[in-house]
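In: Only the shape, not the letters, is given here:
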C-alpha cells in the first residue's frame, strides 16, 4: 500500500522536494509483487481537537479489562498495580536511563538491574539471574538454546502442558533444526515424558502451574533427567504463584524462565512485558543477555558493573550466545518497585488471596449443570469442559460485558478435543459479584 497526496500539484511539490523524478522512481526499490495500488480513504486535514474527539469516540468502543467481570489469564494476568509504581518509573532518572552502553556511567541503572537480578534469583530459588529478557516465551526459547550449548546434545522435549504460544516460539527459534519433540497437549497430563527421555536429550521443558492450571511436582522428573545428563527447564507464566508454591530451584530445575508481567506491569494489550531467566551458577557463562555485578572502585566505594555481557553482537556476532539485543529495563524496574513494595509477606498474602478467589470460582463453576472442572489442583487458574463449544459461548458473554476466559481452541485451532475447553483465571481483582455474573450468564446460555 502506498499513500500519496491527492492533488497533482502537491505530488509534484513532494517529488521535487525529495529529488525523485516520478512516482514510479520513488517506489522502484519495492518489488512489484508486494506493491499495492490501494489508497486508504483518509479524511482531509482536521484541527487537533477534531482528531482528538474522533480518537476518543473510537476508544470508547473498546471494552477494557477493568470495565467488568474479567477471567482471562493464560500467560497475561490482570492484577492491581499500585499508582506509586507508575509514578516512580516516570521519574526522569529512570525513564531516560536505557540500555547502559557506557555502563559504569549509568550507576543508577546498573544498581536497579543488580537489585532486580537479586529479587528474581531469590524468587525462583536459583543461584543467578540475568538482567531481564523480552518476555516469558522468548526467554523459554533462549533457555532451550542455552541447554543445547551446555549439554552439546540436540534433543529437547516440550511437555504437553506448556503454553501453546511458548511452544510455538521455541519451534520458531529452532526452525529447521532436528531434535525437537513436542508432546501432545492434554488438559489431564503432561504427556509421557519419561518414555521420550534418552541419552541424547539436552533438556526437558515443563511448566508449573501449567497452561491448564495444574500444579506439577517435577522433582522425580528432575532426577530422571539428570541421570541421562539432561537439564530440566521449568517455566512459570504466573509469577505471583511463587508467593505460595515451592520455588522451581527447590524442585531440581537447572534453568528457570518466567513471565514477570503480573508484578508491576499492566496488561497493556499484550506488551511490553518482562522475561525472567535464572540458572545454576555453573551455567552462567552460557546465559543470554547481560549480568550486573557489585564491586568497589579505586577508592573502595561501592559500585556496579556489567560483570558479564555474553551477547557479543557488538564486536563478534558469530560468537554470540544470543541474538537478544536489549532488555526490558523499564518493565524490570516496575517489577522491582512493585515487589519491593509488597515484600515477602505481602507477596505471600497476595498469592493467598489469588488462590482463595480461585477456589470460589472453581466451586461456582462446578455447580453449573453441564460444566466439568478438570483440575485436581490449581493456583489461580483452571480449565473447565463445557457441554458446548467454548469460543461461541465466550463471544456471547463478551457481548454482555463479561470476558469469560480463553477458549483453548483459539491457541490450538483445528483440534476437536479442545473445542469445549475454557481456561479461566481469578486474581485479587475478581469479586463475588463477578463470579455471580459469570455463572448466571453461562447458565442462561446453556439453558
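Out: Looks like it came in fine. Because the structure is a prediction, the values reported are computed rather than measured.
In: okay, CA-based contacts and neighbour counts for the rest of this
Out: Will do.
In: how close does residue 310 get to residue 299?
Out: Using C-alpha to C-alpha, to the nearest Å, one gets 28 Å for the distance from residue 310 to residue 299.
In: Comparing the two, which shows the higher neighbour count?
Out: More crowded of residue 310 and residue 299, by other C-alpha atoms under 10 Å: residue 310, with 18 against 6.
In: tell me the contacts of that one?
Out: Neighbour list for residue 310: 285, 286, 287, 288, 289, 290, 320, 321, 322 [criterion: C-alpha atoms under 8 Å, 6 or more residues apart in numbering].
In: Which parts of the stretch 251-400 of the chain are helices?
Out: 329-366, 390-399 (DSSP state H, counting those that start in this stretch).
In: Structure two is appended below for comparative analysis:
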C-alpha cells in the first residue's frame, strides 16, 4: 500500500489506545547499544513528484540484460520467458491459501505442486520430487544433511567444480558438525574427488555442467561412491541442460538438486529463485520440504493433499528432517507453466539452441589472439583464459557496452590464482551479432 502519513494528533491517539507514553516507549526492548549513533545522510523531504523524478533518474542508470550483448551465467541465466507464463500465474485458480494446509480450499495450488513434482521427477530421472525448496544452493545443503541421515556417516566431499556460493552455503549449514572435504577450485573443476571416498564418506557432491562449464562423468562417480556405501549428490545450476543431457537418475545419482530459475523465472536482480530436489523412492522419508499427493475424497472424486509431512511444525517436531518453513510456490508455478508450454520436444529444442550458440561462442573466442577455451565438453557455458587480469578485461568490455561473463576471481576467496579466467554463457537469446561484437571488442581490449 502507499505511504500514508499520520498527523501528530493521530499518533497521540494511537499511543493512548495502546498505553504507550511516546513513540520511544515502543522500542524500549531494544538495547541501547543497538541504536544508531548518527543521522543518515539523506535529503530533506520533497514533494512526491520530485521524489518520483529522482527515483526514475536513478533507475535510468541501470542496465538491463536485454540492453546489449550479455554473456553472464555462473548460476543464473537469461532465457526467454513467454508472456503466457506471467498471464497464467495471475489466474484465480492459483490465488488460494499461501500455505495449503486446508486441501478443501487449496486444490488449485496443490494440483499445481503435484504436477510440478511429476515434472521434476521426470526431468531428473528420479522416483520422487518435493514441492520445491528455496534455491539451488540451499537445496544442495539440504541434500548433504539428508545424505548424512541416510548413511549415518559424517564425511562429505565437495567437488572442486561446485559453484563457490553453493559450497559456502553447505559450509554454513554444517559449521563444525561434519567432516567436510572441499576440493580446491581449478580450471579442471572436479579435482581428485575419487581419492577422498572411503568407508566414512556419506556422500560426494558433483555439479554438472560444473562451475567452469565442464560436463562430468556421473556414472563413474556413482560407481566410485556406491563401492564405499556412499551416496552421489548431483547439482545442476542450468536446468535447461537436462533437456539434452542424460538424466542424472539414469546415471546412478541418489539425490539430484537443481536451480530452477532458467524456466519461468527472470534474473530478477538475483532472486527469488527456485530449488529443485528429487531422490529415490527408498529415501523419501528423509527428503525435506513439502510433498503433495493424489487421493480421492469420500465421494470418490480425485483430489490433492499434503502428505508425508516432515517439517518441524507438524507431528515430527524435533525429529523433522528440516526446519524449512515454506517453499518457492510462485516460482515453482512459473517453472511448471513454462515447462508445460515447452513440452518434452520443446525443451529438447531449447537445449539444442543453447548448445549451438555456445559452440559458436567458443569458436569465435578461440580465434581471438591470446584467448584459450578450456572446455573439452560443455553445454551452454565455457571458461576462457586471457593474457590479462580477467576482472580488468571484463570491466573494460562493460565500458564498451558488453557484459562479457563473470571473472572466476570474483567468486573465489583466493581469486588471484584464478585471475586469468572468465566464465561466459550463451543461451537461445545470444545472437550471432552479440558474439561477433564480443570477439571484436575482446580483440581490441587485449591488444
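Out: Yep, that arrived. It should be emphasised that the depicted structure is a prediction, and the values quoted were computed from it without experimental measurement.
In: how deep is the residue nearest to residue 278 of structure 2 when sequence neighbours are not counted tucked in, by neighbour count?
Out: Nearest residue to residue 278 of structure 2, sequence neighbours excluded (C-alpha to C-alpha, 6 or more residues apart in numbering): residue 129, at 4.0 Å. Using other C-alpha under 10 Å, residue 129 of structure 2 has 30 neighbouring residues.
In: One more: the one 10 residues further on?
Out: By other C-alpha under 10 Å, the residues close to residue 139 of structure 2 number 27.
In: re the thing from before, return the members of the contacts of residue 310 of structure 1 classed as buried.
Out: By neighbour count, with 16 or more other C-alpha atoms under 10 Å, these hold 286, 287, 288, 289, 290, 320, 321, 322 as buried.
In: and among the helices of the stretch 251-400 of structure 1, the most buried is which?
Out: helix 329-366 (a mean of 19; mean count of other C-alpha atoms under 10 Å).
In: After superposing, tell me the mean distance of that helix to structure 2.
Out: Here helix 329-366 of structure 1, set against structure 2 after superposition, deviates by a mean of 0.5 Å using mean C-alpha distance after the TM-score superposition for structure 1.
In: For that helix, what is the distance to the chain centroid?
Out: 16 Å (C-alpha atoms, centre = their mean, to the nearest Å).
In: again, but for stretch 146-157 of structure 2
Out: Distance of stretch 146-157 of structure 2 from the chain centroid (C-alpha atoms, centre = their mean) equals 23 Å.
In: and if you look at stretch 415-433 of structure 2?
Out: Distance, stretch centre to chain centre, for stretch 415-433 of structure 2: 18 Å (C-alpha atoms, centre = their mean).
In: again, but for stretch 383-394 of structure 2
Out: Relative to the chain's own centre, stretch 383-394 of structure 2 is displaced by 25 Å; criterion: C-alpha atoms, centre = their mean.
In: can you list the residues that contact that stretch?
Out: 187, 212-213, 370-375, 403-407, 409-410, 419-424, 442, 445-446.
In: Now, of the residues you listed, which are buried?
Out: Among the contacts of stretch 383-394 of structure 2, those buried by neighbour count (16+ other C-alpha under 10 Å) are 187, 212-213, 371-375, 403-407, 409, 419-424, 442.
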